[in-house]
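Engineer: Generate coordinates for the sequence data below:
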Amino acid sequence: MTSRRESGKNDTDGDGTAGRRTGGRESKAERLARMHAEYDILREVYPEAYCALHFHNPFELLVATVLSAQTTDKRVNSVTPELFERYPDPAAMGGANPLDIEDIIHSVGFYHAKAEHLVGLSRMLVDDFQGTVPKTMEELTQLPGVGRKTANVVLGNAFRIPGFPVDTHVTRVTGRLRWRTDWRSTHPDPVKIEHEICDCFPPEDWTDLSHRLIFHGRQTCHARKPDCLNCPLSATCPSAGILD
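Structural biologist: Okay, here's the model as predicted:
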């Protein structure tokens, strides 16, 4: 952290971002200071940072997160009680017929692929990890249907191991706040976003930072018609008032 602050004191952003509130160019050090000030506000506005998916153990969170792709947490929470009652552990789910799982999860979308992933990852947990969910990014991303976002959700929320999940809300909010250098990109790379944002905050903040950005995206910084008028970050947000 110290080296980043010091190295950015006299550097302006490579993308030529204008300091909207000051009328000048925003240096890396200024942007970093603004990011931390804005996160302090998010801490106050969303004091309870948590995962909206319902789970009781790492396996349930892993399954729920795989199901959450391209659907809402609310929708996932509506199907997981029955799913976990019938298949409470990797051994049970790994021995399931994917068609039976499809019958339970069909409302979440992409249910065919997700059912195959759930059976496959459960079998792999039994065969390769003694029926337990691994605690490293490398091992988690070996599982069928598990990418970095899902792995970060599990690491941060099931094991309290620092992880920064990047979903559509995180991508949108960090872009509008210009917390990342590729904010102009129409197809930003989630891995690049993860690394760039994590470089600006201590590891102990990563998981809750993601939660708060997600909350803010859901409640205020909507994909369409963001509520800039009532946004607590509008005083410093470079995009405030200029979006439809």
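
Engineer: Please count neighbours and contacts with C-alpha atoms only from this point.
Structural biologist: OK.

Engineer: Can you give me the distance of the residue nearest to the spatial centre of the chain to M124?
Structural biologist: Taking Cα atoms, centre = their mean, the centroid of the chain lies closest to P165, which sits 2.9 Å from it. Going from P165 to M124 by Cα to Cα, to the nearest Å gives 23 Å.

Engineer: repeat for V170
Structural biologist: Distance from V170 to M124, by Cα to Cα: 30 Å.

Engineer: Repeat that for C200.
Structural biologist: In terms of Cα to Cα, C200 sits 35 Å off from M124.

Engineer: now swap in L143 and tell me
Structural biologist: Taken as Cα to Cα, the span from L143 to M124 is 7 Å.

Engineer: what does A18 give?
Structural biologist: 50 Å.

Engineer: So if I had to pick from these two, which one is more boxed in?
Structural biologist: M124 (21 against 15; other Cα atoms under 10 Å).

Engineer: what kind of secondary structure is the residue nearest to the centre of the chain in?
Structural biologist: The three-state assignment at P165 reads coil, by DSSP: H, G, I helix; E, B strand; the rest coil.

Engineer: Does the closest residue to it other than its chain neighbours lie in a helix or a strand, and which?
Structural biologist: Nearest residue to P165, sequence neighbours excluded (Cα to Cα, 6 or more residues apart in numbering): K149, at 4.6 Å. Per DSSP states H and E: K149 is located in helix 148-158.

Engineer: I'd like to know which elements that helix is packed against.
Structural biologist: helix 58-67, helix 137-140, helix 206-219 (3 or more Cα pairs under 8 Å, 6 or more residues apart in numbering; DSSP states H and E).

Engineer: contact partners of the shortest one?
Structural biologist: Applying Cα atoms under 8 Å, 6 or more residues apart in numbering, the set of residues contacting helix 137-140 from outside is 133-134, 146-148, 151-152, 155.

Engineer: May I see the buried residues of it?
Structural biologist: 137, 140 (16 or more other Cα atoms under 10 Å).

Engineer: same question, the last one
Structural biologist: Across helix 206-219, burial judged by 16+ other Cα under 10 Å covers 206-217.

Engineer: One more, please, to line up against the first structure:
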Amino acid sequence: MARLPQPLPYADQVAIFSRLRDADPAPVTELEHGNAFQLLVAVALSAQATDAGVNRATRELFEKVSTPQQMLDLGEDGLTEHIKTIGLFRQKAKNVMKLSRILVDDYDGQVPSSRAALMSLPGVGRKTANVVLNCVFHQPAQAVDTHIFRVGNRTRIAPGRDVDEVERAIEDNVPAEFQQNAHHWLILHGRYVCQARRPRCAICPINDLCPYEEKTE
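Structural biologist: Next up is the predicted model:
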């Protein structure tokens, strides 16, 4: 098995995240939500879907539903009607109904602040749990998706063979003062600048610090 490249040195990490922070001091998730439950649902729906697509599907839904009990009252058929434009919507609807029932029965209708408890809910994986922990409970949890995996490896901010290794590399190598917002900055950078097929290196604020050899003009 090939050895992973070494992550960027501490000084470069500080310089990179200082620039990302200067450009966007208070980054937030692009998934629209009004409370913890709505965010949990939105992230669960976002698997194999875009944030924009989820937002289009949930705007009207979240006008009606803001609690697990209201989701149960809406029913699976009602939920399915709202989210039918999202990939895998039938299975996602089943999972949302199941997790809503568990939240009502076991958590008094509240979203738990424990990663283990969140990951025990149907359709909630580590990435979804980390988004909720970070955005709602302000824990420095790193929700690694395809954008962060690409940026982490391409820039050597957080190299890893899989999302778990990249998550650990962020935790181990990104300076503590940037941990809370690190995954927001990295996902936005990957979504709008360091794109998969043709990174926009000419407008990249960390171009001179990035070791990626195949930079575009």
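
Engineer: Please state their TM-score.
Structural biologist: Put the two chains on top of each other and the TM-score (TM-score structural alignment, normalised by the length of structure 2) is 0.90; 216 aligned residues with a Cα RMSD of 2.2 Å.

Engineer: Out of the helices and strands packed on helix 148-158 of structure 1, the one nearest A113 of structure 1 is which?
Structural biologist: helix 58-67 (9.9 Å; Cα to Cα).

Engineer: With adjacent residues omitted, what lies nearest to the equivalent of N130 of structure 2 over in structure 1?
Structural biologist: In structure 1, the residue paired with N130 of structure 2 is N152, using TM-score structural alignment. In space, and not counting its chain neighbours, N152 of structure 1 is closest to G163: 4.5 Å by Cα to Cα, 6+ apart.

Engineer: Counterpart of that neighbour over in structure 2?
Structural biologist: Under TM-score structural alignment, G163 of structure 1 pairs with A141 in structure 2.

Engineer: Show me the strands in structure 1, by range?
Structural biologist: 18-19, 24-25 (DSSP state E).

Engineer: Which stretch of structure 2 lines up against stretch 215-228 of structure 1?
Structural biologist: Counting by TM-score structural alignment, stretch 215-228 of structure 1 sits on residues 188-201 of structure 2.

Engineer: Now do the matching stretch: distance from first to last residue.
Structural biologist: Per Cα to Cα, stretch 188-201 of structure 2 runs 15 Å from first to last residue.

Engineer: Show me the contact partners of that stretch.
Structural biologist: With Cα under 8 Å, 6+ apart, stretch 188-201 of structure 2 has contacts from 147-148, 150-151, 203-204, 207, 215-217.

Engineer: Tabulate the residues you listed in a markdown table, adding columns for distance to K92 of structure 2.
Structural biologist: Shown next, in a markdown table, are these (distance: Cα to Cα, whole Å):
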| residue | distance to K92 of structure 2 |
| --- | --- |
| H147 | 22 |
| I148 | 24 |
| R150 | 26 |
| V151 | 28 |
| I203 | 38 |
| C204 | 36 |
| N207 | 39 |
| K215 | 39 |
| T216 | 39 |
| E217 | 41 |
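
Engineer: Using neighbour counts, trim those residues to the buried set.
Structural biologist: Counted by 16+ other Cα under 10 Å, the contacts of stretch 188-201 of structure 2 give 147-148, 150-151, 207 as buried.

Engineer: can you pull the contacts of the residue nearest to the centre of structure 1?
Structural biologist: 148-153, 194, 207, 210.

Engineer: same thing but 7 Å
Structural biologist: 149, 152-153, 210 (Cα atoms under 7 Å, 6 or more residues apart in numbering).

Engineer: what does C231 of structure 1 give?
Structural biologist: Contacts of C231 of structure 1 (Cα under 7 Å, 6+ apart): T220.

Engineer: so what's the residue nearest to Q180 of structure 2 when sequence neighbours are not counted up against?
Structural biologist: Nearest residue to Q180 of structure 2 in three dimensions, chain neighbours excluded: P140, at 4.2 Å (Cα to Cα, 6+ apart). When contacts are counted by Cα under 7 Å, 6+ apart, P140 of structure 2 touches 134, 179-180.

Engineer: Would you mind putting those residues into JSON lines with distance to R56 of structure 2 alongside?
Structural biologist: Converted to JSON lines, the contacts of P140 of structure 2 look like this (distance: Cα to Cα, whole Å):
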{"residue": "N134", "distance to R56 of structure 2": "23"}
{"residue": "Q179", "distance to R56 of structure 2": "30"}
{"residue": "Q180", "distance to R56 of structure 2": "28"}
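
Engineer: Give me whichever of the strands of structure 1 is most buried.
Structural biologist: strand 18-19 (a mean of 16; mean count of other Cα atoms under 10 Å).

Engineer: Packing partners of it?
Structural biologist: strand 24-25 (3 or more Cα pairs under 7 Å, 6 or more residues apart in numbering; DSSP states H and E).

Engineer: mind listing the helices for structure 2?
Structural biologist: Along structure 2, the stretches classed as helices by DSSP state H are 10-23, 36-45, 51-64, 68-83, 89-106, 115-119, 126-135, 146-155, 163-173, 182-192.

Engineer: Alignment lookup: T155 of structure 2 to structure 1.
Structural biologist: Match for T155 of structure 2 (TM-score structural alignment): L177.
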